[in-house]
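Please find the sequence and the predicted model below.
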Amino acid sequence: MSLAGAAADRWRGFRNRLLASPRFQKFAIEFPPFRPIARRRSRALFDLLAGFTYSQVLYATVKLGLIDMLQGPALTGPALAARVGWPAGRLERLLKAAVSLEILELTSTGAYTLGQHGAALAGNPWIAKFIAHHHLLYDDLADPLALLSGDRKDNKLKEFWNYSATPHAASYTALMAASQQAVAAEILAAYDFGRHRQLIDVGGSNGTFLAAARSRYPQLRLSLFDLPAVAEIARVNLGNDVEIHPGSFLTDELPKGADVATLIRVAHDHDDDSVLKILSAIKHMLPPGGVLIVAEPLSGIAATAPIADAYFGTYFAAMGQGRTRTAAELGRLAAAAGFTSTTAIRTRNPVVCSMLKIM
């Protein structure tokens, strides 16, 4: 252990003993210079306690269509209640909660309009689509200990994301496509695909990323590989100028020809053995000097840790497979697959997408 690491560990021990001391807690709230810090920490701790109710308020607001209703003129509580079909008093509880979370806002006349978060949702409708499907996750989280320990087997999210279940192909593909435009924009802003001649999107879903890449790089040859049911959806969306290859990247050989491949929000859905199979298939498919771009939430980044490790970590537990990984963990899997280098690519918004260049 380094001296810096040992010093940091000693500091953590001292800090934790101090924060756990009732005497220090009393001092911190009574001593004026410390009081703002004590209040801030109390609020942060309570937010951890109350976070589940916050998410339910957000879910209810989206499901009732309040974001859509309030994109126009502000509406009074009774007017919103009439549209929703709820008693005004019942809806008022939700409206007050949504205002407190800055999803909605009160105007000077006492009517309701969009708050900061509500306006952001209105401009990013794909987020609302993800929120709307969270009832599956909430059901799975009814007993979080059973979910996280693996004792719960009949998870709703696991059933929904079962890629081998053809009846779900259209549903999960539409949900993935809802957010793919934002992810595609980050990828195309961070990496220049113009230096390549052919791109293959492995696990390319309905082709949303390739459609965006085609607009940016019309000279680039494009191909997509995904399960047959999903590939058919991509074929309809992309037309005949994109090569569509149906198959499973876990069992089938990938088509050769591309000198750059993308793997977008795929690796974190699978266990290490499966990721190694996918990376090995891509390495075998790429020519010498070929490039693989991996885009997904990465663990180990302080700015996005609650998203990658708390949200996605729990989400994948409900899915029954997959996990977020650090860049180093993905690099080790890539090395085992035969790649020689893994480099992080800076993106404009790592909350939406983090990226790695693997060669």
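Alright, I've got the coordinates.

from here on, contacts and neighbour counts on C-alpha atoms
OK.

check which helix or strand covers residue 223.
In this assignment (DSSP states H and E), residue 223 forms part of strand 221-226.

Tell me the first helix or strand C-terminal of that strand.
Assignment by DSSP H and E places the next element after strand 221-226 at helix 228-238.

After that next one, which helix or strand is next? Please name it.
strand 243-246.

who's in contact with that next one?
Contact partners of strand 243-246, identified using Cα atoms under 8 Å, 6 or more residues apart in numbering, comprise 222-228, 231-232, 234-235, 255.

Run a quick check on residue 324 versus residue 308, I expect a contact.
Yes - contact criterion Cα atoms under 8 Å: residue 324 and residue 308 qualify, at 6.3 Å.

Give the residues shared as contacts by these two.
Listed as contacting both residue 324 and residue 308 by Cα under 8 Å, 6+ apart are 297-299.

Separate out the buried members of these.
A residue is treated as buried here by neighbour count (16 or more other Cα atoms under 10 Å); on that basis the buried members of the shared contacts of residue 324 and residue 308 are 297-299.

From those residues, pick the one nearest residue 176.
For these, the closest approach to residue 176 (Cα to Cα) belongs to residue 297, at 14.4 Å.

which ones are touching the closest one?
Counting by Cα under 8 Å, 6+ apart, the residues that residue 297 touches are 265, 268, 307-308, 324, 350-354.

I'd like the residues you listed laid out as TSV, including neighbour count, secondary structure and distance to residue 143.
Output for these, formatted as TSV (neighbours: other Cα atoms under 10 Å; DSSP: H, G, I helix; E, B strand; the rest coil; distance: Cα to Cα, whole Å):
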residue	neighbour count	secondary structure	distance to residue 143
265	18	coil	27
268	22	helix	24
307	18	helix	21
308	24	helix	21
324	23	coil	22
350	17	coil	31
351	16	coil	28
352	20	coil	29
353	23	coil	30
354	26	strand	31
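
Got another one to weigh against that:
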Amino acid sequence: MTAGAAAANALLVNLTTRFIVSTAFFTVARLGVADALRDAPRSPADLAATVGADPRALARCLGALAAHGLFRELDDGRFALNEPARLLCRDVPGSYLPYALQVAGFFDSAAAFERAVRDGGTPFAHHYGTPIFEHLAQHPALGAHFDGAMQALHGIETAAMLEACDLAGATTFADIGGGNGDVLAATLARYPAMRGVLFERPAVLERTRERLAEHPAAARIDYVAGDFFAAVPVRADCYYLRHVLHDWDDAACRTILGHLAAGAPRGARVLLGEALLEPPNQAGIGRDMDLVMLQFTGGWQRSAADFATLLEDAGLDFVGVTPTASMISVVEARKR
């Protein structure tokens, strides 16, 4: 076998079996293995007795995950936390566990992936009977959990955005579709003279209002309930949309941006926090997130050029792209 043939075979094996690694990851997250390892390394038998698992099966899951960089297998067979695994603990800063459990809970919808590719739509909607955001609205407990999952997934991006972007010239910062308010709260903490606006659906807004009631910047936050497909009645000199447009197709994005532009003053900055789609044949988080959008929302990731076109169509002048230390870049435009 030539080196090229061997590499091709290895790639196919990897793609064929990758879902099993994800399944092992979800299982370990559900079992609470990371929390069971918080204090010290433990043997598979000891660990299995604590979390309720078969020792050998658990050891094999952890061994595979350790080979991928999650957890650490010691020479004596015990397992320990490493930095990525520590983020699977509950109640640690930046915990990833809520997002892992959210995706694990919807994993069975992946069975409808082929149907969605053949017939259109999303695997999620084919499996559950409704699009994801309708499903979350119909199940408030799931919606609240989704908010926590988004915080877990995207929390690190807030600090990265604030480090990369100078917002000192803004007097009012509007977070459009701002979810649990973490971005807005962090931004107002960084800029004490700034006011903030959180624009969200009513159910989400009420949860966020309660959550931020005791925040030091609470008196500087205005809450506006609405639907950005109907109107964005918010006036600010800086607007931020993080991971909003990737949930929607181009027509929907033009509607959202058009409504935002209609209410924005001339010269207002519009910032889009998005994982940009990589060029053809280049691996990266953008390509992976694109499949996540196919699975759940029906939207897609876009390149900087794609965003420039959408922005220009909405009456916004594309300014440029600022990379950050996280997976997102900040696409900037200004109202004409």
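Yep, that arrived. All figures in this text were calculated on a predicted structure; none of them were measured in a lab.

ok so, going back, which one of the shared contacts of residue 324 and residue 308 of structure 1 is nearest residue 151 of structure 1?
Closest to residue 151 of structure 1, out of all of those and judged by Cα to Cα, is residue 299, at 24.9 Å.

Would you mind measuring from the aligned residue in structure 1 for residue 20 of structure 2 to residue 120 of structure 1?
Matched across to structure 1, residue 20 of structure 2 falls on residue 53, judged by TM-score structural alignment. Between residue 53 of structure 1 and residue 120 of structure 1 the distance is 20 Å, computed by Cα to Cα, to the nearest Å.

how about the strands in the stretch 101-250 of structure 2?
For the stretch 101-250 of structure 2, the strands defined by DSSP state E, counting those that start in this stretch cover 172-176, 195-200, 221-225, 238-242.

what stretch of structure 2 does stretch 71-83 of structure 1 fall on?
Going by TM-score structural alignment, stretch 71-83 of structure 1 lines up with residues 38-50 of structure 2.

got a list of what the closest residue to residue 78 of structure 2 other than its chain neighbours touches?
In space, not counting the residues next to it along the chain, residue 78 of structure 2 is nearest to residue 43; the distance is 4.2 Å by Cα to Cα, 6 or more residues apart in numbering. Residues counted as contacts of residue 43 of structure 2 (Cα under 8 Å, 6+ apart) are 77-79.

mapped onto structure 1, which of those residues hold?
Contacts retained in structure 1 from those (both residues aligned by TM-score structural alignment, their matches' Cα atoms under 8 Å), given in the numbering of the listed structure: 77-79.

Show me just the buried residues among those residues.
When these are checked for burial by 16+ other Cα under 10 Å, the buried set is 78-79.

can I get the kept ones among the contacts of residue 43 of structure 2 in TSV with secondary structure?
Putting these into TSV (DSSP: H, G, I helix; E, B strand; the rest coil) gives the following:
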residue	secondary structure
77	coil
78	coil
79	strand
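
Let's have the kept ones among the contacts of residue 43 of structure 2 in CSV, adding distance to residue 126 of structure 2.
Output for those, formatted as CSV (distance: Cα to Cα, whole Å):
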residue, distance to residue 126 of structure 2
77, 43
78, 43
79, 40
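
Tell me which residue of structure 2 lines up with residue 345 of structure 1.
Using TM-score structural alignment, residue 345 of structure 1 lines up with residue 322 in structure 2.

What helices and strands are in contact with the one helix or strand its match maps to?
Residue 322 of structure 2 is part of strand 316-323, with elements assigned from DSSP H and E. Here strand 316-323 of structure 2 is seen to pack against helix 304-313, strand 329-335 when contacts are counted using 3 or more Cα pairs under 8 Å, 6 or more residues apart in numbering; DSSP states H and E.

how about it: buried residues?
When burial is assessed from 16+ other Cα under 10 Å, strand 316-323 of structure 2 yields the following buried residues: 316-318, 321, 323.

what's the mean deviation for that strand versus structure 1?
Relative to the matching residues in structure 1, strand 316-323 of structure 2 has an average distance of 1.6 Å after the fit, by mean Cα distance after the TM-score superposition for structure 1.

Hey, what's the angle from that strand to strand 329-335? Just curious.
Comparing the axes of strand 316-323 of structure 2 and strand 329-335 via axes from the mean of the first three to the mean of the last three Cα atoms, to 10 degrees yields an angle of 160 degrees.

Compute the distance from the centre of strand 316-323 of structure 2 to the centre of its chain.
Centre-to-centre, strand 316-323 of structure 2 and its host chain are 21 Å apart (Cα atoms, centre = their mean, to the nearest Å).

Could you do stretch 130-146 of structure 2 as well?
Shown here is stretch 130-146 of structure 2, whose average C-alpha point lies 16 Å from the average C-alpha point of the whole chain (Cα atoms, centre = their mean).

Equivalent analysis for stretch 213-226 of structure 1, please.
Relative to the mean C-alpha coordinate of its chain, stretch 213-226 of structure 1 is positioned 24 Å out (Cα atoms, centre = their mean).

got the contact list for that stretch?
Outside of stretch 213-226 of structure 1, the residues within contact range by Cα under 8 Å, 6+ apart are 184, 188, 193-194, 196-205, 207, 210, 231, 241-249, 254.

start and end residues in structure 2 for that stretch, please.
With the alignment judged by TM-score structural alignment, the segment of structure 2 matched to stretch 213-226 of structure 1 spans residues 187-200.

The matching stretch spans what distance, first to last residue?
From its first residue to its last, stretch 187-200 of structure 2 covers 17 Å (Cα to Cα).

What residues sit buried inside it?
Within stretch 187-200 of structure 2, judged by 16+ other Cα under 10 Å, the buried ones are 187-188, 191, 194-200.

go on, stretch 69-76 of structure 1?
Judged by neighbour count (16+ other Cα under 10 Å), stretch 69-76 of structure 1 contains these buried residues: 69-70, 74-75.

and what of stretch 228-236 of structure 1?
By neighbour count, with 16+ other Cα under 10 Å as the criterion, the buried positions of stretch 228-236 of structure 1 are 228-235.

next one: stretch 141-152 of structure 1
Taking 16+ other Cα under 10 Å as the basis for neighbour counts, the residues of stretch 141-152 of structure 1 that come out buried are 141, 144, 147-148, 152.

could you dump the contacts of strand 243-246 of structure 1 to TSV with distance to residue 98 of structure 1?
Output for these, formatted as TSV (distance: Cα to Cα, whole Å):
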residue	distance to residue 98 of structure 1
222	44
223	44
224	42
225	42
226	40
227	40
228	42
231	40
232	41
234	38
235	41
255	50
